[in-house]
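*Asks:* next come a sequence and a model predicted from it.
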Amino acid sequence: MKILLYLEAEEFLSRSGIGRAMKHQQRALDLMNVDWTKNSDEDYDILHLNTYGPKSWKMLKTAKKAGKKVIFHGHSTKEDFQNSFIGSNFIAPFFKLYLMKFYRAADLVITPTEYSASLIRGYGIKCPILPISNGIDLAKYSRNPAKELAFREHFNLSDDQKVVVTAALYFKRKGIDDFVKVAEKMPDVTFIWFGYQNLWTVPGWVRRIVKKNHPKNVLFPGYIKGEVFEGAMTSSDAFFFPSREETEGIVVLEALASHQKAVVRDIPVYKGWLDESSASLASDINGFVDKLQEVLDGRVNRTEAGYKIAQERTIEKVAKQLVAAYQQTLNL
């Protein structure tokens, strides 16, 4: 069995959750000793599509014509396309119809959570839809003093400085507006937003938040990976993720794997796997402030329970589920 993994616009998406999910797929297949390629000129048994651009559609049609099986990875839904790029809310209904073309043509749809699976089923898709987490590499996010020092030196943070971090694109959907409003109410805490988005692709009010309309205790350093980011995940006092819509949220898994205290928005995607036993959930500005203050004061620490959730979604476990899905598809 050989898998053709395809991610259209891979360079552009490499910094996104979809890009990281693609890397996880490669790692999972390596762990299971399954042959894979990104070269469409090579022979293969299953096409695993991660994106929905015109080249992806052409790949799908070519694969079908050759009698190959096709898996489409449901990273995206109409719901998580909204409140992102300029014009995304207007385009969203048409985007849904476009996505449905891919879903209907696939032999199997893999999507990260039962919540996203339920959304796709609600579109009227009849092919099998299988929830499989994007997975997490636990070893990568274990505590490392050298990485933590690199993070604090990079931002010139004192040992006693309270720090709250997040990682996301500059989208309203990701809660960038609420992130800044919460920071305004907690001026003694440093808030760092890791991530980058071309500012000309987002609405003007988002652009202004990043450029100037934010308090001095908020930092937008752009996209940073490696030891600085990994050190931030273990060294910070809290991980705050006010996203309004996700299909899973890989960065949340990264925080849990880092034994980080997570404060997230209470949204449907977490139902059944992330709750108040393993993270702090809130729905508005005052709620976020209260939950963060509890964490910063040391009154709440759910990191061990959160880590157990990450353990349930390791790359090794996901690899077995992924290979089982491939074998299931070959037998359809």
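*Replies:* Now that the structure is in, tell me what you want to look at.
*Asks:* going by C-alpha atoms from here, please, whenever you check contacts or count neighbours.
*Replies:* Will do.
*Asks:* so which residues of this protein form helices?
*Replies:* In the chain, the helices defined using DSSP state H lie at 10-13, 17-31, 54-65, 78-81, 88-105, 114-122, 145-154, 176-184, 204-211, 227-235, 250-257, 285-296, 303-311, 315-330.
*Asks:* out of these, flag the one nearest Asp45.
*Replies:* helix 315-330 (7.9 Å; Cα to Cα).
*Asks:* wait, Lys68 sits on Asp45?
*Replies:* Yes: Lys68 is within contact range of Asp45, at 5.9 Å (criterion: Cα atoms under 8 Å).
*Asks:* got another one to weigh against that:
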Amino acid sequence: MNIAQPPGQCFALVTETYPPQINGVSNTLGKLCQGLLGRNHRIQLIRPALPGEKPGSRQAGNLLERCVRGLPIPGYPGLQWGLPAQRKLKQLWSRERPDAIYLATEGPLGWSALRLARRMKIPVISGFHTNFQQYSNYFHLGLFHEPAMRYLRWFHNQTQLTLVASTTQQRELTRLGVQHLSMLGRGVDCEQFHPAHRCEMLRSQWGAGTKDTVLLHVGRLSPEKNPGLLVESWSKLKTAYHDAERKLHMVIVGDGPSADELRKRMPDAIFTGALTGSALAGAYASADIFVFPSLTETFGNVVTEAMASGLAVCAFDTAAAHQHIQDRYSGSLAPAGHDQLFNDNLQWLAQDVEGRRSIRLHARHRACQLDWQAIVQRFERYLQHAALSHTIPAQAVPSK
């Protein structure tokens, strides 16, 4: 006997990025959207049309995708800003008014959705998925740091609630004046990312023998991800490493504006380009150490994916690593910005084979506690709570 699910609600998700695009925000939005659909809700997904895709609407079951016009983001091939779409959104929301709206990104599309939601008195919450205010330091745009922060603070303080991925992000945004913050967190698929996907044939293609040590980096190859430290840590490790039986190998998965420069500076590393699905899972599981020097993450999904795959993670004590790694127990952590300790930790992981084996077991155990279903249910509760509330923050002006 089939028991019918109770009728769900209608929620609108507004985002500038969504699968098949490859980044942490896209991955998170895909999981949240599919999770809500699985809980019998109707979803309006508003996003920019992908290259080669025409703007317009398409319906598949309880999912309505409304694709709007966008413009490419300089330096990020395949990613776009969504252009303001207030008229199109008004037509959509007048036909079927969402119970609540989630704004995942703060670009022109998100801005227009926020303005319209306030005018139509539709409850709206937001998520802080990307530390754009920090990127100015890496793209020599220091003059834009304060204006960017004022805008982000204003944007999020117009919503009932801003969801964050990690405790370190929550503390930083509180310091910067963003109000009404709540923890959402992130999950990881421990079936997709699993040590059982380790492949000796793939390792041999990398030139790695059974006893060799493979270091892996996964992520966008871009200045804000601190690629200079990736180069430095690899160079110093090779100089300090002494083990005649176990050779070192570096594999870099991903693409981005720094890719060509990294290939020049790391000629002995293997660059695979961007990977997804089983190819990505196999790359994780076939490595031994995960090297992650980024300091600008709101969370860092790749950290928990590496842990689920049974890797020993070398990272800074921030975002996902801070939240889910216990130093020298389930990974290694260096205080943010302490490059020397980061390098020392990497050398310790490479040289202490027995210690690394224990860390990999504990990393997998911790990752398996991070269930996406629990995150989706928490997200659902935030949307439902917003839908019950008719309180909308008073209009404010960004502070100078």
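*Replies:* Okay, I see it. None of these values were measured; they are calculated from a predicted model.
*Asks:* sorry, back to before: distance to Ile3 of structure 1 and mean neighbour count added to the helices of structure 1, as TSV?
*Replies:* Below are these laid out as TSV (distance: least, Cα to Cα, whole Å; neighbours: other Cα atoms under 10 Å):
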stretch	distance to Ile3 of structure 1	mean neighbour count
helix 10-13	17	12
helix 17-31	9	18
helix 54-65	12	15
helix 78-81	27	19
helix 88-105	18	17
helix 114-122	23	18
helix 145-154	35	16
helix 176-184	37	20
helix 204-211	40	15
helix 227-235	30	23
helix 250-257	23	24
helix 285-296	43	18
helix 303-311	26	19
helix 315-330	9	18
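*Asks:* show me what contacts Val182 of structure 1?
*Replies:* 285-286, 288-289 (Cα atoms under 8 Å, 6 or more residues apart in numbering).
*Asks:* that one maps to what in structure 2?
*Replies:* Mapped onto structure 2 by TM-score structural alignment, Val182 of structure 1 lines up with Ser233.
*Asks:* what distance do you get for its match to Asp339 of structure 2?
*Replies:* Here Ser233 of structure 2 is placed at a distance of 9 Å from Asp339 of structure 2 (Cα to Cα, to the nearest Å).
*Asks:* circling back to that earlier point, what is in contact with Lys68 and Asp45 of structure 1 at once?
*Replies:* With Cα under 8 Å, 6+ apart, Lys68 of structure 1 and Asp45 have no common neighbours.
*Asks:* still on that earlier bit, map the contacts of Val182 of structure 1 onto structure 2 and name those still in contact.
*Replies:* Using both residues aligned by TM-score structural alignment, their matches' Cα atoms under 8 Å as the contact test, the members of the contacts of Val182 of structure 1 still in contact in structure 2 are 286, 289.
*Asks:* so can I have CSV of the contacts of Val182 of structure 1 showing distance to Met100 of structure 1?
*Replies:* As requested, these are arranged in CSV below (distance: Cα to Cα, whole Å):
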residue, distance to Met100 of structure 1
Ile285, 35
Asn286, 38
Phe288, 36
Val289, 39
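*Asks:* return the closest of the contacts of Val182 of structure 1 with respect to Gly306 of structure 1.
*Replies:* Of the contacts of Val182 of structure 1, the one sitting nearest to Gly306 of structure 1 (Cα to Cα) turns out to be Phe288, at 18.3 Å.
*Asks:* counterpart of that closest one in structure 2?
*Replies:* Using TM-score structural alignment, Phe288 of structure 1 sits opposite Asn345 in structure 2.
*Asks:* and for the residue lying closest to its match once chain neighbours are set aside, the neighbour number?
*Replies:* Among residues not flanking Asn345 of structure 2 along the chain, Ser332 sits closest, at 6.3 Å (Cα to Cα, 6 or more residues apart in numbering). By other Cα atoms under 10 Å, 25 other residues sit near Ser332 of structure 2.
*Asks:* how far away is Ser332 of structure 2 from Thr272 of structure 2?
*Replies:* Remark: distance between Ser332 of structure 2 and Thr272 of structure 2 (Cα to Cα) = 25 Å.
*Asks:* likewise for Thr130 of structure 2?
*Replies:* Distance from Thr130 of structure 2 to Thr272 of structure 2, by Cα to Cα: 25 Å.
*Asks:* for Phe290 of structure 2, same thing?
*Replies:* For Phe290 of structure 2, the distance to Thr272 of structure 2 - Cα to Cα - is 15 Å.
*Asks:* more neighbours, those two?
*Replies:* Phe290 (27 against 14).
*Asks:* what's the counterpart of the more buried one in structure 1?
*Replies:* Matched across to structure 1, Phe290 of structure 2 falls on Phe239, judged by TM-score structural alignment.
*Asks:* tell me the contacts of its match?
*Replies:* So Phe239 of structure 1 contacts 164-166, 233, 255, 260-263 (Cα under 8 Å, 6+ apart).
*Asks:* and the furthest pair within the residues you listed?
*Replies:* Met233 and Val263 (13.1 Å).
*Asks:* one step back: the residue nearest to Asn345 of structure 2 and Ile325 touch, don't they?
*Replies:* Yes: assessed by Cα under 8 Å, Ser332 of structure 2 is found in contact with Ile325 at 7.4 Å.
*Asks:* what's the span of stretch 227-242 of structure 1, first residue to last?
*Replies:* 24 Å.
*Asks:* apart from its neighbours in sequence, what residue is nearest Phe315 of structure 1?
*Replies:* Heads up, residue 315 of structure 1 is Ile, not Phe. Gly135 is the one closest to Ile315 of structure 1 (Cα to Cα, 6+ apart), at 4.9 Å.
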